[in-house]
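*Asks:* Pasted the sequence and its predicted model underneath.
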Amino acid sequence: MTRDPGLQPERTLLAWRRTALGLMANAVLLIASGAGTSPVRLGLGIVVAVVALCCWAAVGAVYRNLHRSSQAPNLGSERVLRLAAGIVLMVGLFDLYAVVTR
């Protein structure tokens, strides 16, 4: 009997994509606030943009590779969740820096 994962993999993929989109919105705001005035904010914005794009691409690739195989896609492993939490915390600290130094 094969396991039917239902829509859980798609919902997880969409959640990761929302996270990447939120990171990209933060990157745009950091870049906009640092354009012409603060090279540190501009640099932080570029770093966050790269991280967001990497998150988007990596999750899509993992989903496609696992979806083709016989096993159910698992985008919510403990290691990946810890990495995502660290990235979101890092972006939050960047945003806090941008607000405090404004």
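*Replies:* Nice, thanks for sending it over.
*Asks:* hey, let's count contacts and neighbours off CA atoms from now on
*Replies:* Noted.
*Asks:* which residue is nearest the centroid of this protein?
*Replies:* For the chain, the residue nearest the mean C-alpha position is A20 (3.3 Å; CA atoms, centre = their mean).
*Asks:* can you tell me which helix in the protein is longest?
*Replies:* Counting by DSSP state H, the longest helix found in the chain is helix 39-68.
*Asks:* Show me what it is packed up against.
*Replies:* When contacts are defined as 3 or more CA pairs under 8 Å, 6 or more residues apart in numbering; DSSP states H and E, helix 39-68 packs onto helix 8-34, helix 78-100.
*Asks:* quick one, which of these is packed in tightest?
*Replies:* Of all the helices and strands packed on helix 39-68, helix 8-34 has the most neighbours on average by mean count of other CA atoms under 10 Å, namely a mean of 18.
*Asks:* how near is R17 to N74?
*Replies:* Distance, R17 to N74, by CA to CA, to the nearest Å: 15 Å.
*Asks:* Which one of the helices and strands packed on helix 39-68 lies nearest to V59?
*Replies:* helix 8-34 (6.9 Å; CA to CA).
*Asks:* Use this one as the comparison:
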Amino acid sequence: MTGDAVPRNGPVDPGLQPERTRLAWSRTALAFLANGGLMLHAGHRLDHWAWLTPGAVIIAVSVAVYVASALRFRRVDDAIRSGDPVVGAAPIALTAAAAVVVSLTAAVVVATAH
């Protein structure tokens, strides 16, 4: 057994790294949700569709990020408990891409909607 492997059914990371990561993903999803909600609110108050559509999309992205975080937490926790390597950066890359798209969308909407 190597120094990196955790014995099957053995002790889990005492620093609770997977739980901290899950909380960070949850905060990211909450930030997306708040941004989408604010855009929906502004669109409703201004009666302007340019705020409503991106707001709804951003809220959908927040739900997707939250679900992805729950699934990733389960995979990472299972891998740590079984001593398997933790792989799979696709959810992280997709969340980063979503953050860029959300930011650009908000900037375009603010700059163009009156």
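*Replies:* Received the coordinates, thanks. Bear in mind that the values here come from a model prediction, so they are computed numbers and not experimental data.
*Asks:* can you tell which of the helices and strands packed on helix 39-68 of the first structure is closest to R68 of the first structure?
*Replies:* helix 8-34 (12.5 Å).
*Asks:* Which part of the second structure matches the closest one?
*Replies:* When the second structure is aligned by TM-score structural alignment, the counterpart of helix 8-34 of the first structure is residues 17-43.
*Asks:* How many residues are close by M1 of the second structure?
*Replies:* Per other CA atoms under 10 Å, the neighbour tally for M1 of the second structure reads 7.
*Asks:* Now do the same contact list for the residue nearest to the centre of the first structure.
*Replies:* When contacts are counted by CA atoms under 8 Å, 6 or more residues apart in numbering, A20 of the first structure touches 52-53, 55-56.
*Asks:* Which one (most neighbours) among the residues you listed?
*Replies:* Counting neighbours by other CA under 10 Å, A52 leads the contacts of A20 of the first structure with 23 neighbours.
*Asks:* For the aligned partner of that one in the second structure, which non-adjacent residue is spatially closest?
*Replies:* Counting by TM-score structural alignment, A52 of the first structure lines up with S62 in the second structure. Of all residues not flanking S62 of the second structure in the chain, A29 sits nearest, at 4.6 Å (CA to CA, 6 or more residues apart in numbering).
*Asks:* What spatial separation is found between that neighbour and V100 of the second structure?
*Replies:* Taking CA to CA, one finds A29 of the second structure at 14 Å from V100 of the second structure.
*Asks:* And T21 of the second structure, by the same measure?
*Replies:* Distance of T21 of the second structure to V100 of the second structure, given as CA to CA: 20 Å.
*Asks:* for S62 of the second structure, same thing?
*Replies:* Here S62 of the second structure is placed at a distance of 13 Å from V100 of the second structure (CA to CA).
*Asks:* Same check on I80 of the second structure?
*Replies:* Distance of I80 of the second structure to V100 of the second structure, given as CA to CA: 30 Å.
*Asks:* Repeat that for R27 of the second structure.
*Replies:* 16 Å.
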